[in-house]
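Peer 1: mind looking at a prediction? Sequence and model below.
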Amino acid sequence: MNTKYYDLINQTYYFPQEEFTLNKDNLQFHNIDLMKLVEQYGTPLKFTYLPQISNNIRRAKNWFRIAMEKNKYEGKYHYCYCTKSSHFEYVMNEAFKNNIHVETSSAYDINIVEKLLESGKINKKTYVICNGFKRDEYISNIARLINNGHNQTIPIIDNYEELDLLQEEINGKFKIGIRIAAEEEPKFEFYTSRLGIGYRNIVPFYRKQIHENKNVELKMLHFFINTGIRDTAYYWNELLKCLKVYISLKKECPSLDSLNIGGGFPIKNSLHFEYDYQYMIDEIINQIKIACDEADVEVPNIFTEFGSFTVGESGGAIYEVLYQKQQNDREKWNMIDSSFITTLPDTWAINKRFIMLAVNRWNDTYERVLLGGLTCDSDDYYNSEQNMNAIYLPKYSKEKPLYIGFFNTGAYQETIGGYGGIHHCLIPQPKHILIDRDENGILATEVFSEQQKAEEVLNILGYNKKQD
């Protein structure tokens, strides 16, 4: 009988895969021996595999290059990194090795942009696309960036007042974009995105506030779909509506030359994951070209804002199963040495699923289990995989420690989880390491942050303040 954990994975998925292989009965991720990381750094452990960031950027650039050549598309392609996915310096340093651009969401993002300019990671040719609802400090920071000579800064107008607010603080002429308030999928609780300006109102807005305004140059129309770029009737319908607006606007505004198709690519969340990136890009480029050719207008330069796609597949987390609780005749709870709410908050907040695999003991028999975190919250659990309503792991044994890994967790989890701050039930932030390779492919690791200590938590809570 095929009763080993390896047999289960091999029968359920195509295995091994590009990033997942085995060394005897231990899992390897991008040829990294994960058990060696456990032996060296312990658990719970967060890690970031930096080369995957550059790898995904290069893949996307190549897909767009192929699609544009195939369709004889005359516009240019610009890859932007969506900083809200992960603001960490190590992410930025790796991403901006690849001649890309940046998309911001709030005031402090501009401070990061200024640090990147100071360090030479980006330069005055780098586009800074400023999204989000803008008031006070965000407006001031954008204005400072433009007034200091960064002419490739493009604030994306989100509402009717923002243009006036920007003009009050920016000296001279500057570029802008306009965000379309796209309609949401039918399953949403509301019909139209709260962000941007409605389809029907964009051309009238241009005529009223931009057309005769000598200090403003409209360069970009911004189209964002909350569910991302997916091969659905909903996506293609919204894209065609966007193109109609672009064409109408282009006929009245010669300076308009760019279309930002914000809304990211999906990332791998299961070993069953299938997504034809090249087909999607081919079809997007083809649809844009057809619409523009039929209307006899120039095709736009294409901007994308990839956040999760850029950084998501670089991250992972490893936990030890500390204990097993048999709560009834069917449910076995494997208790991990951390908290899902603390370290993988999307699993708790939006029921997101990541790739989860045993790190060791692949040649042992398996059992069905539930995974529980350390907090006293009943919601601190993980109970199923993306493609099956269950979790199977090698059988628990006190004598044989079991380690499990969650993969492609690099986007949003640190910031949503409140990195370095106070966490539910005061479960500490785990140790975080960075993994890189040199020009010869030799692996190198370093500790980015140690596991949070009690003293750090008490400082935040105010217990260690000096008494007067």
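Peer 2: Arrived safely, thanks for sending.
Peer 1: could you use CA atoms for every contact and neighbour count after this?
Peer 2: Will do.
Peer 1: neighbours around Ile66, how many?
Peer 2: 15 (other C-alpha atoms under 10 Å).
Peer 1: kindly apply the preceding question to Pro428 instead.
Peer 2: Per other C-alpha under 10 Å, the neighbour tally for Pro428 reads 23.
Peer 1: name the nearest residue to it, sequence neighbours excluded.
Peer 2: In space, and not counting its chain neighbours, Pro428 is closest to Gln452: 5.1 Å by C-alpha to C-alpha, 6 or more residues apart in numbering.
Peer 1: tell me the secondary structure for that neighbour?
Peer 2: Look at Gln452: counting by DSSP: H, G, I helix; E, B strand; the rest coil, its state is coil.
Peer 1: quick one: it and Leu426 touch, right?
Peer 2: No - under the criterion of C-alpha atoms under 8 Å, Gln452 is not in contact with Leu426, lying 9.9 Å apart.
Peer 1: between those two, point out the one with more neighbours.
Peer 2: A direct count of neighbours by other C-alpha under 10 Å for Gln452 and Leu426 places Gln452 higher, at 18 against 15.
Peer 1: please list all residues in contact with that one.
Peer 2: Contacts for Gln452 (C-alpha atoms under 8 Å, 6 or more residues apart in numbering) come out as Gly420, Pro428, Gln429, Pro430, Lys431.
Peer 1: so it versus Lys115, what's the distance?
Peer 2: Per C-alpha to C-alpha, to the nearest Å, Gln452 is found 26 Å from Lys115.
Peer 1: try Lys36
Peer 2: Here the distance between Lys36 and Lys115 works out to 35 Å (C-alpha to C-alpha).
Peer 1: list the contacts of the one residue sitting closest to the centre of the chain.
Peer 2: What sits nearest the mean C-alpha location of the chain, by C-alpha atoms, centre = their mean, is Ser308, with 1.8 Å. The neighbours of Ser308, taking C-alpha under 8 Å, 6+ apart as the test, are Ser85, Gly264, Phe265, Pro266, Ile267, Gly410, Ala411, Tyr412.
Peer 1: tell me where the stretch 51-200 of the chain has strands.
Peer 2: With DSSP state E, counting those that start in this stretch as the criterion, the stretch 51-200 of the chain has strands at 77-82, 101-104, 128-130, 153-157, 174-179.
Peer 1: this is the other structure I want to compare:
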Amino acid sequence: MNNTYKNLIEQTFDFPQEGFEVIDNELYFHDICLTDVIKQYGTPLKLTYLPKIGSQINKAKRWFNVAMAKSNYKGKYTYCYCTKSSHFSFVLNEVLKHDTHLETSSAYDIEIINELNREGNLTKDTYIVCNGYKRPLYLENIVKLIDEKFNVLPVLDNMKELEYYKEHVNGKCNIGIRIASEEEPSFEFYTSRLGIRYKDIKNFYLDQIKEDDRFDLKMLHFFINTGIKDTSYYWSELVKCLQVYGELKKVCPELDSLNIGGGLPIKNSLGFEYDYEYMIEEIINQIKEFCVKHQIEEPNIFTEFGSFTVGESGASIYSIIDEKKQNDTERWYMIDSSFITTLPDIWGINQKYIMMAINHWDIPYHRVNLGGLTCDSLDYYNSEAHENQVFLPKYSDDPKGTPLFIGFFNTGAYQEALSGFGGIKHCLIPSPKHVVIDRDAEGNITTRLFSKEQSHKSMLKSLGYY
């Protein structure tokens, strides 16, 4: 009977699949031998595979363009990247290589915009969609972009925000309005805390915007926190949004763009299934049908994809440093880092990721729990967080005594920001080293160390000891 780890994966999932294959019992990630990367840099290790970012952007553009062509949709499509998903320079520079626009969330985002412009990686033609609740410094920085003739489009989160622009903007300015959408039925609150209520938007435009020649309302922003899913909740909220757009368009002819936010999902297991083409075609068809029915022009479509853009480019790699059998049924594999400090979404929102062994695919497996190094009882990963039971090779069965390495994949969005990259971590667990992987013009793999593992000196300096 074959009961190796390789047999388990191949019999349970459609494997190999895009981005993953096994050669000589070792896992390859986008044709990269991960054990070679481990030999060079060690573990724990974060890595970013830059070509995946462009691949994701181009996929989405193709899906939307095909959907628009099929329905003879007249509006244009604009792809924006949410900078909050990952602010790293290597991510933003890669994003901007693919005719992509940006969405910001805070005052310091604007400083990144300025730096990218100074470096020549971002032109003033790039859309800068400014979202979020805006404190004074954010508002001030947005106005500076307007004064410097950037293609900036602030999206009003509340009615008071407009007062600042009226007081400080001298020339013409395009603006948007964010709808305060209803939350998912299972959520604790009925309505999003962000945006302006459906019923207030039209009167707000007529009373505060219409007669001021400096401002053109160009965009209605629609965002669903749970993402773009084929649920009655999503479709009903889209219908409400279109109704507001239709009413507003009749009194605001310059309105020409609908921002349907972000939220395309990414693979969180080897068994992940999502029909991207169907969802996008259905969204475009519904918008088209609404516009034809109400005899209004079809809006330009904006999307803001963060996790979808950068999530599948990332991986986190660990060594198993110990095996502990605490009772008759619970077997623990201890990793050389912490889930709380390196993959905080596991701990915070029970986020699921693709998890696989990197080596020892020819060895029998058993069910395990994975434990992190902090003293927190919640620093673990098992069937409660995973899509199914966690099975890994019996690494102690390896006759050569080679350590077992494991990888968590599609971890490229939000984790460094939420864990506080380079800052103080729980139990002073250091931030792992971060490696950036790219391909040169001939397609050859290149690697570079972006950041070393955090040192005790940097921690003590942050804590005031130096």
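Peer 2: Here it is on my side, so go on. Here the structure is a predicted model, which means the values were calculated and not measured.
Peer 1: still on that earlier bit, now render the strands of the stretch 51-200 of the first structure as a markdown table, adding distance to Asp364 of the first structure and mean neighbour count.
Peer 2: Formatted as a markdown table, the strands of the stretch 51-200 of the first structure follow (distance: least, C-alpha to C-alpha, whole Å; neighbours: other C-alpha atoms under 10 Å):
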| stretch | distance to Asp364 of the first structure | mean neighbour count |
| --- | --- | --- |
| strand 77-82 | 42 | 24 |
| strand 101-104 | 47 | 24 |
| strand 128-130 | 51 | 25 |
| strand 153-157 | 55 | 25 |
| strand 174-179 | 54 | 23 |
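Peer 1: can you list the ones you listed in CSV and add distance to Arg200 of the first structure?
Peer 2: CSV is the format used below for the strands of the stretch 51-200 of the first structure (distance: least, C-alpha to C-alpha, whole Å):
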stretch, distance to Arg200 of the first structure
strand 77-82, 27
strand 101-104, 26
strand 128-130, 23
strand 153-157, 15
strand 174-179, 12
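Peer 1: A helix includes Leu322 of the first structure, no?
Peer 2: No - counting by three-state DSSP, Leu322 of the first structure falls outside a helix, being strand.
Peer 1: distance of it from Phe15 of the first structure?
Peer 2: Computed as C-alpha to C-alpha, the Leu322 of the first structure to Phe15 of the first structure distance reads 28 Å.
Peer 1: what does the residue nearest to Pro428 of the first structure align to in the second structure?
Peer 2: Alignment note (TM-score structural alignment): Gln452 of the first structure maps to Gln454 of the second structure.
Peer 1: of the strands of the stretch 51-200 of the first structure, which is nearest Asp231 of the first structure?
Peer 2: Asp231 of the first structure lies closest, by C-alpha to C-alpha, to one member of the strands of the stretch 51-200 of the first structure: strand 77-82, at 20.6 Å.
Peer 1: residues in contact with that closest one?
Peer 2: Contacts of strand 77-82 of the first structure (C-alpha under 8 Å, 6+ apart): 57, 61, 64-65, 95, 100-104, 301-307, 310.
Peer 1: so which residues of the stretch 301-450 of the first structure form strands?
Peer 2: 301-306, 315-326, 332-336, 355-358, 366-372, 381-382, 391-394, 402-407, 431-437, 443-449.
Peer 1: need those strands in CSV with mean neighbour count, can you?
Peer 2: Shown next, in CSV, are those (neighbours: other C-alpha atoms under 10 Å):
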stretch, mean neighbour count
strand 301-306, 23
strand 315-326, 20
strand 332-336, 21
strand 355-358, 22
strand 366-372, 20
strand 381-382, 20
strand 391-394, 23
strand 402-407, 22
strand 431-437, 17
strand 443-449, 13
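Peer 1: now the ones you listed in a markdown table, with distance to Asn147 of the first structure?
Peer 2: Supplementary listing: the strands of the stretch 301-450 of the first structure in a markdown table, determined by distance: least, C-alpha to C-alpha, whole Å:
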| stretch | distance to Asn147 of the first structure |
| --- | --- |
| strand 301-306 | 24 |
| strand 315-326 | 37 |
| strand 332-336 | 52 |
| strand 355-358 | 46 |
| strand 366-372 | 52 |
| strand 381-382 | 49 |
| strand 391-394 | 55 |
| strand 402-407 | 42 |
| strand 431-437 | 37 |
| strand 443-449 | 35 |
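Peer 1: out of those, flag the one nearest Gly177 of the first structure.
Peer 2: Closest to Gly177 of the first structure of these is strand 301-306 (C-alpha to C-alpha; 11.8 Å).
Peer 1: tell me the angle that closest one makes with strand 77-82.
Peer 2: Angle of strand 301-306 of the first structure versus strand 77-82, following axes from the mean of the first three to the mean of the last three C-alpha atoms, to 10 degrees, is 30 degrees.
Peer 1: Asp276 of the first structure: how many residues sit nearby?
Peer 2: Other residues within reach of Asp276 of the first structure, judged by other C-alpha under 10 Å, total 9.
Peer 1: wait, I meant Cys375 of the second structure
Peer 2: Neighbourhood size, Cys375 of the second structure [other C-alpha under 10 Å]: 10.
Peer 1: go ahead and confirm it touches Ile429.
Peer 2: No - the pair Cys375 of the second structure / Ile429 is not scored as a contact, 10.6 Å apart, by C-alpha under 8 Å.
Peer 1: end-to-end on stretch 387-406 of the second structure?
Peer 2: Taking C-alpha to C-alpha, the first and last residues of stretch 387-406 of the second structure lie 16 Å apart.
Peer 1: and if you look at stretch 131-140 of the first structure?
Peer 2: End-to-end distance of stretch 131-140 of the first structure (C-alpha to C-alpha): 14 Å.
Peer 1: who touches it?
Peer 2: 103-108, 110, 155-159, 162, 165-166, 169, 195.
Peer 1: apply 7 Å and report the result again.
Peer 2: For stretch 131-140 of the first structure, contacts defined as C-alpha atoms under 7 Å, 6 or more residues apart in numbering pick out Glu103, Thr104, Ser105, Ser106, Ala107, Pro155, Ile156, Asp158, Glu162, Leu166, Glu169.
Peer 1: so which of those residues is the closest to Ala444 of the first structure?
Peer 2: Comparing those against Ala444 of the first structure with C-alpha to C-alpha picks out Glu103 as the nearest, at 29.8 Å.
Peer 1: residues in contact with the closest one?
Peer 2: For Glu103 of the first structure, the contacting residues are Cys80, Tyr81, Cys82, Thr83, Val128, Ile129, Cys130, Asn131, Glu305, by C-alpha under 7 Å, 6+ apart.
Peer 1: reformat those as TSV; add distance to Leu271 of the first structure.
Peer 2: Output for the contacts of Glu103 of the first structure, formatted as TSV (distance: C-alpha to C-alpha, whole Å):
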residue	distance to Leu271 of the first structure
Cys80	28
Tyr81	26
Cys82	26
Thr83	27
Val128	35
Ile129	34
Cys130	35
Asn131	34
Glu305	25
